[in-house]
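Novice: fold the following.
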Amino acid sequence: MKKALIQLHIAVFLAGFTAILGKLIHLNEGLLVWYRLLITVVTLFVIMYYKKQLVKISPTDALKFLGVGAIVAIHWITFYGSINYANASLALVCFSATGFFTSLLEPLILRKRIVVIEVLLGLLTIAGIYIIFDFHPQYKLGIALGIIAALGSALFPIFNKEFTKRFAPQTITLYEMGGGLIAATLLVPLYNLEFPAAYYWPTASDWVCLLVLGWFCTVLSFNLQLNALKKISAFTANLTYNLEPVYGIIMAFIFFKENKSLHYQFYIGVGLILLAVILQMYRVYHQTKNYKTPAL
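Specialist: The predicted model follows:
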C-alpha cells in the first residue's frame, strides 16, 4: 500500500507538470493531444517490441481499449482547451471535480454501494470550485471545459480497474493510447473547423516539450498510476489526483506569475480542495493501519 501511494503521488506530480508544458506548447489543443498520443504510441510500441512484451488481445478487449482511449483523448483536448480559455491554475483546479464524479460513477459502473463519506469529500471539492468560479466569471468557458475534462478523468481509472487485473500496465497504456490516437485522428479535423489552428507542424521548442510530455508525463506517469491501481481504489486514486492542481498551481505561479491575476477567494477554494485530499489520505491510512488490507 505504501509503495502504491508513493507511485501514485509521483504520477500526480508528473500530471501537474502537463499544464505547464501545455502552456509552453503553442499548437492548438487538438493538435497538441494528437502529437502527444503519437509520440506515446510510437515510443511504447518500439520499447515493447524490442523487449518482446507485445500482447495480442481479443476484439472485445480491443473495443474496450478504444473506448477508454477516446475518453482520454477528449479529456486531454478539453483540459488543454481549459488552459487556453482560462489559465493553467483554473484548469487544474477544475480537476478537483474528479473526486465528486468518481464517488457517484464508480458505484454505478462497478455495481458497488455508494460511500457517503466519499460523496461528502467530493462535494467539498465542488464547493472549492464554486467559490473560485463565482469570483472568476470571465473564465466561464475555460472552467466549463475543465469540468468536462474532470468527468473524463473520473471515468478513466474506473474502467482501468478491471484491466489492471488482466493486463500489464505497459499493455494497457499502449492499447489505450492507440485507441486515443485513432479517436483524435477522427476528432481533431472537426475540432479544427470550429477552433482553427495557427500552424500544424510543431516548432523546435514545441518538439522538446512534446517529447517530455509523451515520455515522462504519459508513459512513465500512466505506468505508475496503473501499478498503484492494483492496490488502491479508483476513488482514492482520483481524489489523490486533486493534488495535481496544487503541484501545477505552484509551478504556474513560478513559471507564469499567475498568482498576480488571482483573488484571495481562489486560495479559499484551493484550501477546501486540499482539505478533502488530506481527509481522504487520513481515512486510507486509518483503514490500512487497523485492518491491514488495501483501502476501499
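Novice: from here on, just use CA atoms for contacts and neighbour counts.
Specialist: Fine.
Novice: how close does Phe13 sit to Trp207?
Specialist: From Phe13 over to Trp207 the distance is 21 Å, taken as Cα to Cα, to the nearest Å.
Novice: and the helices in the stretch 51-200 of the chain?
Specialist: Taking DSSP state H, counting those that start in this stretch as the test, the helices found in the stretch 51-200 of the chain are 59-85, 88-94, 97-110, 116-134, 140-163, 169-194.
Novice: now for the fourth one, which elements pack on it?
Specialist: Under the contact definition 3 or more Cα pairs under 8 Å, 6 or more residues apart in numbering; DSSP states H and E, helix 116-134 sits against helix 97-110, helix 264-291.
Novice: turn the ones you listed into TSV, columns for mean neighbour count.
Specialist: Listed next are the helices and strands packed on helix 116-134 as TSV, based on neighbours: other Cα atoms under 10 Å:
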stretch	mean neighbour count
helix 97-110	22
helix 264-291	17
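Novice: just put these in CSV and tack on distance to Ala19.
Specialist: As requested, the helices and strands packed on helix 116-134 are exported to CSV (distance: least, Cα to Cα, whole Å):
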stretch, distance to Ala19
helix 97-110, 16
helix 264-291, 17
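Novice: got the buried residues for the helix or strand hosting Pro245?
Specialist: Pro245 is located in helix 243-256, with elements delineated by DSSP states H and E. Judged by neighbour count (16 or more other Cα atoms under 10 Å), helix 243-256 contains these buried residues: 243-252, 256.
Novice: what helices or strands is it leaning on?
Specialist: helix 2-24, helix 88-94, helix 264-291.
Novice: of the helices and strands packed on helix 116-134, which is nearest Ile129?
Specialist: helix 264-291 (6.0 Å; Cα to Cα).
Novice: tell me what the closest one is packed against?
Specialist: helix 116-134, helix 234-240, helix 243-256.
Novice: I'd say Thr78 and Ala149 touch.
Specialist: Yes - Thr78 is within contact range of Ala149, at 5.4 Å (criterion: Cα atoms under 8 Å).
Novice: tell me which of these two has more neighbours.
Specialist: Shown here are Thr78 and Ala149; by other Cα atoms under 10 Å, Ala149 has more neighbours (29 against 26).
Novice: and this one, so I can compare the two:
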Amino acid sequence: MISKVQFRLQFLVLLWGFTGVFGKLVTLSALPMVWYRVLIAAIAVFIYMKYKKIDFKVSKNTLLKLLGIGGIVGMHWFTFYLSIKVSNVSIALSTLSMGALFTAVLEPIFYRRKINLYEVLLAVVVSACVVVIFNASPEYKMGIIYGIICSFLSALFAVFNSRIQKDAVPTQVTFYEMIGGIITISLVMLFFQPSGFEEVFTVSWSNLGWLTLLGVIFTAYAQIESVDLFKYVSAYTMLLNVNLEPVYGIILASLIFGDSEQMTPVFYIATAVMVLSIVVNGLVKAKFSK
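Specialist: Below is the predicted model:
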C-alpha cells in the first residue's frame, strides 16, 4: 500500500512533469519566462505567509544561502526552458534523469560519506539511456546539452535544499529562493539578453494567464512541498523519483501537442529503462530497510 509520503512525492513529480508543457504554451523566450515564474511565485508565497502570519525572519547566514540556492534554481529553470525552446518537451524532460548521476556524486561530497557504488551504478544506467537518446536524436543536440546542464543544477540545488530545510520552514525557503531567482535572472538578462526586458513589459494577457498558473500552483506550491518532503526523503531518492517526470511530461505533451512530440522507438525504450531503474531502486531500498 502506498504511503502518504510516497503519494505526495509522486503528485509533486506529476506537477513538475506538467511544467514542461508551459514551455510551449508560453510564447516568451526562456529568460523572461523564468523571470515571471519566480516573480509570481514569490508574490504568491508572500501573500500566503502574510495570511498564515508566518515569520519572515531568518538569520543573515541562512538568507544568503537561500538567495544563492534561488539563483541556482532560476538558472535550472532557464536551461530547462531553453532546452524546450531549441528541441521539445520530451527531450528536455528525459535529460533531467541525469540528475541521479550528479546527485550520487554530490551527496557524498557535501555529507562527507562514502560513495555508494549501488547508487552510482544505477545512475550510470540512467546516464547511458541519455547517451542512447543523444545518438538517436542528433538533431536535438543543443536541447540535450542544455538539458544535461539543467539536470546538474537540479542535483546541486536538491542537495543544498536537503540541508537548508533544517534552518528555515518550507515557506521561508521558497520565498527567499524565489527572490534569489529574480535577482539572478534579472542580472543574466541585463548583461546577456537586454531585449528580454522588452518581452517582460509587453507580455500578452494569455501568456500572463499561463505564467500565473505556472507560478502559483506549479512553482510556489510545488517548491514548498518539495522542501517539506526533504524531512522524509534524501536528495538522491528525490532526484531518482524525478526520473518519472519525463514519463508524466511526455504523456501530457503528446496528448496536448500531438505529432510535434513524437519521438523514435529508441527514445521511448531508453525512457522505459529509466523508469525501471526507479522501480529497482525502490525494491532494493525496501529490502535493505527490512
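Novice: sorry, back to before: dump the helices and strands packed on helix 264-291 of the first structure to a markdown table, plus distance to Ala86 of the first structure.
Specialist: Below are those laid out as a markdown table (distance: least, Cα to Cα, whole Å):
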| stretch | distance to Ala86 of the first structure |
| --- | --- |
| helix 116-134 | 11 |
| helix 234-240 | 23 |
| helix 243-256 | 13 |
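Novice: between those helices, which gets nearest to Lys2 of the first structure?
Specialist: Going by Cα to Cα, the one of those nearest Lys2 of the first structure is helix 234-240, 13.2 Å.
Novice: that closest one vs the second structure, average offset?
Specialist: In the superposition with the second structure, the average deviation recorded for helix 234-240 of the first structure is 0.4 Å (mean Cα distance after the TM-score superposition for the first structure).
Novice: would you point out which residue is most central in the second structure?
Specialist: Centrality entry for the second structure: nearest residue to the mean C-alpha point is Ser154, 5.7 Å, by Cα atoms, centre = their mean.
Novice: distance check, the aligned residue in the second structure for Lys52 of the first structure against Thr219 of the second structure.
Specialist: Lys52 of the first structure maps onto Lys53 in the second structure when the alignment is built from TM-score structural alignment. Lys53 of the second structure sits 21 Å away from Thr219 of the second structure, taking Cα to Cα as the criterion.
Novice: who's more crowded, those two?
Specialist: Applying other Cα under 10 Å to Lys53 of the second structure and Thr219 shows that Thr219 carries more neighbours, namely 25 against 9.
Novice: how near is the more buried one to Phe56 of the second structure?
Specialist: Going from Thr219 of the second structure to Phe56 of the second structure by Cα to Cα gives 19 Å.
Novice: swap in Gln193 of the second structure?
Specialist: 32 Å.
Novice: cool, Phe191 of the second structure as well?
Specialist: For Phe191 of the second structure, the distance to Phe56 of the second structure (Cα to Cα) stands at 31 Å.
Novice: next: Asn88 of the second structure.
Specialist: From Asn88 of the second structure over to Phe56 of the second structure the distance is 39 Å, taken as Cα to Cα.
Novice: likewise Leu190 of the second structure?
Specialist: 28 Å.
Novice: same list (the helices and strands packed on helix 243-256 of the first structure) but as TSV, adding distance to Leu123 of the first structure.
Specialist: Output for these, formatted as TSV (distance: least, Cα to Cα, whole Å):
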stretch	distance to Leu123 of the first structure
helix 2-24	21
helix 88-94	13
helix 264-291	9
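Novice: and those: which comes nearest Phe159 of the first structure?
Specialist: The nearest among those, by Cα to Cα, is helix 2-24 at 17.2 Å.
Novice: got the angle for that closest one vs helix 243-256?
Specialist: Per axes from the mean of the first three to the mean of the last three Cα atoms, to 10 degrees, the angle that helix 2-24 of the first structure makes with helix 243-256 is 40 degrees.
Novice: quick one: buried residues of helix 2-24 of the first structure?
Specialist: Residues 4-5, 7-9, 11-23 are the ones in helix 2-24 of the first structure that count as buried (16+ other Cα under 10 Å).
Novice: cool, stretch 59-66 of the second structure as well?
Specialist: The neighbour-count criterion (16+ other Cα under 10 Å) identifies 62-63, 65-66 as the buried residues of stretch 59-66 of the second structure.
Novice: wait, which of those residues is closest to Trp35 of the second structure?
Specialist: Leu66 (17.3 Å).
Novice: before we move on, the earlier item: and Arg36 of the first structure, which of the helices of the stretch 51-200 of the first structure is closest to it?
Specialist: helix 169-194 (8.9 Å).
Novice: mean per-residue distance, the helix or strand that that closest one is followed by to the second structure?
Specialist: As assigned by DSSP H and E, the chain's next helix or strand after helix 169-194 of the first structure is helix 204-214. With mean Cα distance after the TM-score superposition for the first structure, helix 204-214 of the first structure departs from the second structure by a mean of 1.1 Å once superposed.
Novice: what's the matching range in the second structure for helix 204-214 of the first structure?
Specialist: Taking TM-score structural alignment, helix 204-214 of the first structure hits residues 205-215 over in the second structure.
Novice: do the same with stretch 26-40 of the first structure
Specialist: Alignment of stretch 26-40 of the first structure against the second structure: residues 27-41, by TM-score structural alignment.
Novice: buried set for the matching stretch?
Specialist: 28-41.
Novice: of all those residues, which comes closest to Arg113 of the second structure?
Specialist: Val38 (33.7 Å).
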